[in-house]
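Q: can you look at this prediction? I've put the sequence above it.
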Amino acid sequence: MTDELPNFPGDDPILAEARALEASIRAIRRAQGKRNPEDFPLGSAECFAAMEEFVRDVGRVLELELRYLNQGGDHDQHGAGASG
């Protein structure tokens, strides 16, 4: 097993959405006064704790998205929305 990530094309829409989600959550955490994993030394207990909190935040956002979709929300998974 290797630690390398799969080689996604630069224009892969799922990868772009994942990067946007990550950036949004990092910005929201900063606005809330929370620290992100990169704010701590790699491998430190604080870094791992921040990673766990970050993953929980991602899970909460994804859960909200699923609830919205299950309630019939109008959502284009490719980002076009109503104007697309």
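A: Looks like it came in fine.
Q: CA only for contacts and neighbour counts going forward, please
A: OK.
Q: tell me which stretches of the chain form helices.
A: 13-31, 45-70 (DSSP state H).
Q: out of those helices, which is closest to Glu38?
A: Smallest distance to Glu38 across the helices of the chain (C-alpha to C-alpha): 7.1 Å, for helix 45-70.
Q: which strands and helices lie in contact with the closest one?
A: Contacts defined by 3 or more C-alpha pairs under 8 Å, 6 or more residues apart in numbering; DSSP states H and E place helix 45-70 against helix 13-31.
Q: A further structure is provided below for comparison with the first:
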Amino acid sequence: MACEPLEPPEYPSIWAEARALEASIRVIRRAQGKKNPEDFPPNSPECLAAMNEFVRDVCRVLEVDLDEPDVEDDDDDNDLYGAGAAG
């Protein structure tokens, strides 16, 4: 089964940055002797483990701590839709 083509991105510059980040991390992992997800059969335990490691590497570059609990803010000023306390 062939993959369906992706929709054109709404923000092409962000899409290009994300693709560059992905490519960089793949090359760095390869240089470190690590495997990338595409090196394993899809949905295999090894592929899923490599995917988890890849995501952790992306988060490390973006300085996102996956082990830090998500802190809920009681103040709704950061509400994505702007409803805040009045919503």
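A: Right, received. Where do you want to start? Treat the numbers as computed from the prediction; the structure is a model and nothing was measured.
Q: before we move on, back to that, distance to Asp39 of structure 1 and mean neighbour count added to the helices of structure 1, as a markdown table?
A: Formatted as a markdown table, the helices of structure 1 follow (distance: least, C-alpha to C-alpha, whole Å; neighbours: other C-alpha atoms under 10 Å):
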| stretch | distance to Asp39 of structure 1 | mean neighbour count |
| --- | --- | --- |
| helix 13-31 | 11 | 14 |
| helix 45-70 | 7 | 14 |
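Q: what would those look like in CSV with distance to Leu5 of structure 1?
A: Supplementary listing: those in CSV, determined by distance: least, C-alpha to C-alpha, whole Å:
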stretch, distance to Leu5 of structure 1
helix 13-31, 12
helix 45-70, 18
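Q: Glu4 of structure 1 is nearest to which of these?
A: Glu4 of structure 1 sits nearest to helix 13-31 of all those, at 15.3 Å, using C-alpha to C-alpha.
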